[in-house]
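>>> Following is a predicted model, sequence given first.
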Amino acid sequence: MSEVRALLLTDVVDSTQLSERLGEAELAALWAAHDRLARDLLPVRRGREIDKTDGMLLLFEAAADAVAYAMAYQRALAKLNPPLKARAGVHVGPVILRENSQSDVARGAKPLEVEGMAKAVAARVMSIANGGQTLLSADARNALGEITLRVESHGHWRMKGIAEPIELFEVGEADALFVPPPDAAKGYRVVREGDVWLPARNIKHSLPAELDSFVGRRETLAELARRLDAGARLVSVLGIGGTGKTRLITRFGWSWLGDFPGGVWFCDLSQARSLDGIAYAVAEALAVPLGKEEPVTQLGNAIAARGRCLVILDNFEQVSRYAEETLGRWLKRATQARFVVTTREVLGLVGEETLALAPLPAPDAAVLFVQRAESAKRDFQPTEEDRAAVDPLVKLLECLPLAIELAAARVRVMPPRTLLSRMSERFKLLSSTGGRRDRQATLRSTFDWSWDLLSLPDKAALAQLSVFEGGFTMESAEAVLDLSAYENEPWTIGTVQSLLDKSFVRRASDGRFDMLVSVKEYASEHLRTEGRFPGSGPAALAAAEARHSGYFAGLGEKRAVAGACVEIDNLVAACRRAAARGAAEESAGALEGAWAALNLRGPFSVGVELASIVSGTPGLGKAARAIAERIAGSALDASGRTAEARTHLEAALALAREAQDPWCEARALANLADLRDGRREEARASYARALALARELGDWDLECKVLSGLGALETQLGRIEEARAHWEAALALARKTGTGAGRAACSAIWAACT
């Protein structure tokens, strides 16, 4: 549990020079005197020593005690022979205190450990101070209250490892100099301009101006800063068009400008198509006139000459084939430089780190919509109905910044509630209504830009992947994708990886992938339209859907409910598609899997609807009709329509017997027995016959289900001993089959009967 404490860190300056100037004995005596005076001051101010190196980490109950100690400590150092100076930093914040055991202390551990961000902040505050200077964080200053000592602000400082700038104060005697500390590697002074903090000192750059407000992305900005601080030389910010990559790295460049004394250089590569195009764009950003020297070499030398600088290469995807010849060489030549690239695909360079840019969080997306709507229409005053429409609207826009900005511009002609109702016309709605003519003037043109960069196999694969609903696995992709028309038929795994690297496909979880709805709709349009890639058109759509429904029809009930029924949308779509094209037996197989998931997740009404659709499919055999009737009965029973359920289940039983399908017969009998319509003896007989069939078939799962039903029935009839016997048998089977849910259910009900 955290506790609020005052932390004081000190550090004796010029200790290395002291060790060189003094002999070992004299230096040891000086440090002993230092330690003695520092420790003698602690009891007076109720402080506790936590750690010691060239300075000390001290813990106090109150900021006033920490400051009083720091003043006394600085005065005492000045009286030593030779006199010493120390920098000191005070911060107040929550810390976690952990006592070490006596045995650990005996082995050299500190008696008390202090953990928490407050410790890092105190260290940064101390690192900025000059020798003899004591600095306070804003939290320490606020906790200090009114004191007789002089306290002056030295402005706000951005410090490494701390997301937001912190105001620093100096505390001292009235005659102290109060000179602002100089900028250093671990911190520098910043001033506020609008909503961004800029370095107080002048640093050269070629960053574009930000023309409107920046919303959200604080965690992503902090993560990018963390990676560069940790030593990353190259970070590629990945994302599909419209996620706001350019805006993010522009804000990063402005906000962390002071981290790069060699400047921040923004290079727009959107018009580059060749190596010379890259060189021209980078030279223009760096203000380097290209001469007779080979341009990539000249630019590498120019970047290296700027020392610690940041080079931003925006829109690298269309020239990624030149990455090794340009960026790869610059990384080797300019060792102090850092590079951030925005791209829709991984570059594959040694040392490259990737930072995937997801759509905005929903709350930030709503804020962005309102702000842009207010900019588009100065008198924009949303009604309560409009406000209620914003959240679902931005979710339908998938929280994609470009889509939100384009939609917000439409408030000039229609309110948010109307926009929401028109989302079926997504690509018409999301186009610029002003003078914008660049590749992001519409959502479609943004996607077109990325589509044009794909290889033909990647185009075919992306289009075919659009038939999935709710995502896909690599196994299902291998079953659905047909790339046999291409030379040396591409490997499905490699193709999906390529689309993932190019940000068209997202990793939803381990082993599962999906696409933004906007991307899916865009890809689907290409699949069904002739001339978009070799073989595209209605026939390609029909063939891909047929492969999709064929795969999911054979999935089986166990796999249909795996992963919390994650394939439910694919199963429902497969059932509908198979029935629509008249694949009767296939539609029945897909129906079984779909109902297995719907029975657990709902809605049951979809199960009723699908069973009706399958039942009406021409050419449906008796066994398949029995499946459709049985599932119709089960879904109706789950929906509380017991009388209708019995009619369908009795029809299923008759059809199963005609088709000589004992498995379907056993299921239909068990479903009939499950009906709670008062026919208990009839239910017992049905369970008994179902149990016999299940044992003949060796179907342990079905046997377990029937035994559970019998246990419940016997309990209702007051036959507790018989019920217990059935539950024990069901539980034993559940343990044997390893069905966790069935085992838990059996255990719970059996426990209730004992």
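The structure has been received and is ready for your questions.
>>> make it CA atoms for all contacts and neighbour counts henceforth
Will do.
>>> Name the single longest strand found in the chain.
If you go by DSSP state E, the chain has its longest strand at strand 86-99.
>>> Which helix or strand lies directly C-terminal to it?
helix 102-106 (DSSP states H and E).
>>> Can you give the distance from that next one to the centre of its chain?
Distance, stretch centre to chain centre, for helix 102-106: 43 Å (Cα atoms, centre = their mean, to the nearest Å).
>>> Give the buried residues for it.
Under the neighbour-count criterion of 16 or more other Cα atoms under 10 Å, helix 102-106 has nothing buried.
>>> what about the next helix or strand after it, distance to the chain center?
Once the chain leaves helix 102-106, the next helix or strand it forms, by DSSP H and E, is strand 112-115. Relative to the centre of its chain, strand 112-115 is centred 32 Å away, using Cα atoms, centre = their mean.
>>> before we move on, what about stretch 59-76?
That offset, for stretch 59-76, works out to 44 Å (Cα atoms, centre = their mean).
>>> ok, and what's touching stretch 331-340?
228, 232-237, 249, 300-301, 303-313 (Cα atoms under 8 Å, 6 or more residues apart in numbering).
>>> Second structure for comparison follows:
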Amino acid sequence: MPERGRGSVGTGLVEQRHNLPGQLSRFVDRDRELTGLRRLVLEQRLLTLVGTGGVGKTRLALRLAEAVRRQFPSGVWLVDLSLLQEPEMVARTIAQTLGIVEQGQADALDQLVAELGSQRVLVILDNCKNLVDAVAPLGERLLRSCPHLTLIATSRERLGVGGELVWRVEPMEVPASERRYDAEELAGIGAVELFLDRARRSSPEFTVDSENVQLVSELVRRLEGLPLGIELAAAWCGVLSPADLSDRLSNRFRILTSRDRTMPSRHRSLRAAIDSSYDFLRPEERFLFRRLGMFVGGWNLESMEAVCGLQPGEGFEPLARLVDRSLAAMQPSTAVPTRYRMLGSLREYAVEKLSEAGELDSARSAFCAYFLHLAETAQLHIYEPAGARWLSVLDAERDNWRSALEFAVVEDPGAAIRLAAALTPYWDFRGFYAEGRFRLSICVAAVAEPSRPLAQSLRGLGLMAWAQGDHPYATRQVRRALAVANRLGDAAAAALALQQLAQIRFAAGDLTTARARLDRAIELARNAASQDALGLCLFRLGLIEMAEGRWQEAEELLRESIRLGRAADDSERVAVGSTYLGRVYLETNRLEQADATLRESMRLWRPHGSPRQIARILESMAAVAAERGENVHAAWLAGATLGLLERAGVKVAPPIDRDMDSRVERALSAPGTSRPFAAGRLADIGAAMRYAMGEEEKQAPTAETAKPPSPFGAGLTKRQLAVARLVAQGLTNREIASRLYISDRTAEGHVEQVRNKLGFSSRAQVAAWAAQHLPPL
């Protein structure tokens, strides 16, 4: 109870008093939020702090109240509503907290209004989540009747009162997944600072050093910036090492429980914090919340309606209520359509509830069906001029379709092989050859019945292996595709398989076999009236003519391939054909035409951003520059070519590339070309395209930073070297975990540490580096 004294109003409200509790632990971070809130609480009369359970609303409100206490001479009061169940008791609870003595049968709200009067008072209504319908009208009456009263409410949803200002309390800053940190940098991040402070309460010697810095970074990142989760995890540091704690986070609801006997019941476990929100949802909101747990990578309204079985517009109101109650969040982005997400802890809880409700199988089926439809639709349009938009769609949904594929390959292999076949162009465009090879190999192993998607997937598997330079494996898979096509009687599919076998032999320098296969493929394509297969075959035949020095024949075949591509609205066929037509112009000393054609090819390819194809254009442009004597320019473009191919893990080099290489090598032997070559090698695909088109003349990276890291200079441990080798083999985190007898989460942490130490941003870069620098086991 607050200290009693002579009241400022009536007989109850005490002078210059407060009941703010003393804090037993240090308040960490939130300085930026406090700066903004301190100003707002003096300007606004109703400030509501909303956020998910465990995000730190109460602690922030108390810190704010302490900071402005002197501005409220009649008192600052904390009213704890967390244990209150009866709405009619809200006014009485506030009055009792403020020390207002009840007067007979008087209405508690009327008495509150009379006692508060014109006093300048700040009242914190903490934990309104279960009593919003009662608190809202009460708060409005008090604010209208007491002109100098200020209210701070903490809740998981807005009160919905006129004049209310809502401040959404976000999770704390966590380490970025793509960044490497030293111990000092890491300790300066809010969530890490809180983790270290609380960890030292149970283990005073706990510290971050060079040995555990990346592990602690990953551990805190997985706690998602929720102060409750961070504090619950940190309390185990006297019992578990960071590595063991990280392993046990795979079941976060079991490990994230309080060891503090005085902790409020709602904060004694992460599950309890979420329970208290879920239990107060309406049935339709619970249904939607459970289904949204399927989305590993977030969702938009269309995907939500499809997966949740809702009519257009039907789910918007329940979704809005979930957002209001901090159980879902809108992703901050200018992207259209709007995307939403759930914290990982909420999503895992939702999936548990799906299972308990007996809805998990149906939800998974709907989830897989939607992303299969999305991928197959994208495949139909991905080669068109607007195909870049579909690549962006698949980028945004990457975690979702990966999840769908992993489920389908076990439960519905037929759907899995269709999904993998549909995703093959995406993996090729994005240069994700290691992932594509790994996922396609699993899917084709899961099916036995011949089908068109199986033939497509086998060709895709051959493409991934070919790009990685594994010609024997690529040949075996494409031969399997040809056998499936023949068994189905699908002449067009057989023609596509034969031209791909020709592509493999061409890359190996066997032009005779490549030509024979193309002759047969062209015959099949004409018989099947497949303009797509025919255009591809003519293109490959044009490359053979180039390799044999028959430039006129090559030009005619490439032009016909481009014509067929334009008729089919196939940007890829037009762009690739133009790349090699530009090379024909170069070889026949038509430099201006070569330059113009290569720029047109870049313009066509630019929205799609395929590393392999962009690299071929850059290589050709480098040769044109070398032929003109522009050695520095040629060196930069040559470096960019090498960098893109390395990061994508592409090792194939067709015979016709050798003439390009010889020109570039002459340029690189000139003085002053080593630095631009090194700088180009560091450029990402966007910077490389801008430079090639004359939009960017200088690069920030220097030659000194261009040297690829060695396994020793990178400081990889033996375990991390083993993980890097497995990444290079195309294994997922789950497969790595199985191979090394560690948990999935530990494997994920190791991959993250390898990427950070090497300074890479993708698994493909790790795979390319490992294949180049690490000897096989």
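Sure, I can see it. Worth saying up front: this structure is predicted, and the values here are computed from it rather than measured.
>>> Can you give me the TM-score here?
With the length set by TM-score structural alignment, normalised by the length of structure 1, the two chains reach a TM-score of 0.64; 539 aligned residues with a Cα RMSD of 3.6 Å.
>>> returning to what we had before: in structure 2, point out the residues matching the longest strand of structure 1.
Strand 86-99 of structure 1 corresponds to no residues in structure 2, going by TM-score structural alignment.
>>> Quick check: helices, which of the contacts of stretch 331-340 of structure 1 are part of them?
Residues of those located in helices (DSSP state H): 228, 249, 300, 301, 303, 304, 305.
>>> I'd like to know which of those residues are buried.
Buried among these by 16+ other Cα under 10 Å: 228, 249, 300, 303, 304.
>>> quick one on the thing from earlier: just name the closest of the ones in helices among the contacts of stretch 331-340 of structure 1 to residue 221 of structure 1, please.
Among those, residue 249 lies closest to residue 221 of structure 1 (Cα to Cα), at 8.3 Å.
>>> Please say which position in structure 2 that closest one maps to.
Aligned partner of residue 249 of structure 1 by TM-score structural alignment: residue 61.
>>> Over to residue 423 of structure 1?
Using TM-score structural alignment, the equivalent of residue 423 of structure 1 in structure 2 is residue 249.
>>> hang on, isn't that match packed against residue 257?
No: here residue 249 of structure 2 does not reach residue 257: they are 11.6 Å apart, not a contact under Cα atoms under 8 Å.
>>> Which strands and helices lie in contact with the strand or helix carrying residue 675 of structure 2?
Taking DSSP H and E as the criterion, residue 675 of structure 2 maps to helix 674-682. Other helices and strands packing on helix 674-682 of structure 2, by 3 or more Cα pairs under 8 Å, 6 or more residues apart in numbering; DSSP states H and E, are helix 631-648.
>>> Mind giving me the packing neighbours of the helix or strand immediately after the helix it packs on in the chain?
Next helix or strand after helix 631-648 of structure 2 toward the C-terminus (DSSP H and E): helix 657-668. Where contact means 3+ Cα pairs under 8 Å, 6+ apart, helix 657-668 of structure 2 is packed against helix 611-627, helix 631-648.
>>> go with 6 Å
Counting contacts by 3 or more Cα pairs under 6 Å, 6 or more residues apart in numbering; DSSP states H and E, helix 657-668 of structure 2 packs against helix 611-627.
>>> The helix it packs on vs helix 657-668, what angle?
50 degrees (axes from the mean of the first three to the mean of the last three Cα atoms, to 10 degrees).
>>> what's helix 611-627 of structure 2 packed up against?
So helix 611-627 of structure 2, by 3+ Cα pairs under 6 Å, 6+ apart, packs with helix 631-648, helix 657-668.
>>> mind redoing it with 8 Å?
Checking 3+ Cα pairs under 8 Å, 6+ apart, helix 611-627 of structure 2 ends up next to helix 413-430, helix 571-587, helix 591-605, helix 631-648, helix 657-668, helix 685-692.
>>> What are the boundaries of the strands in the stretch 401-550 of structure 2?
Along the stretch 401-550 of structure 2, no segments are classed as strands by DSSP state E, counting those that start in this stretch.
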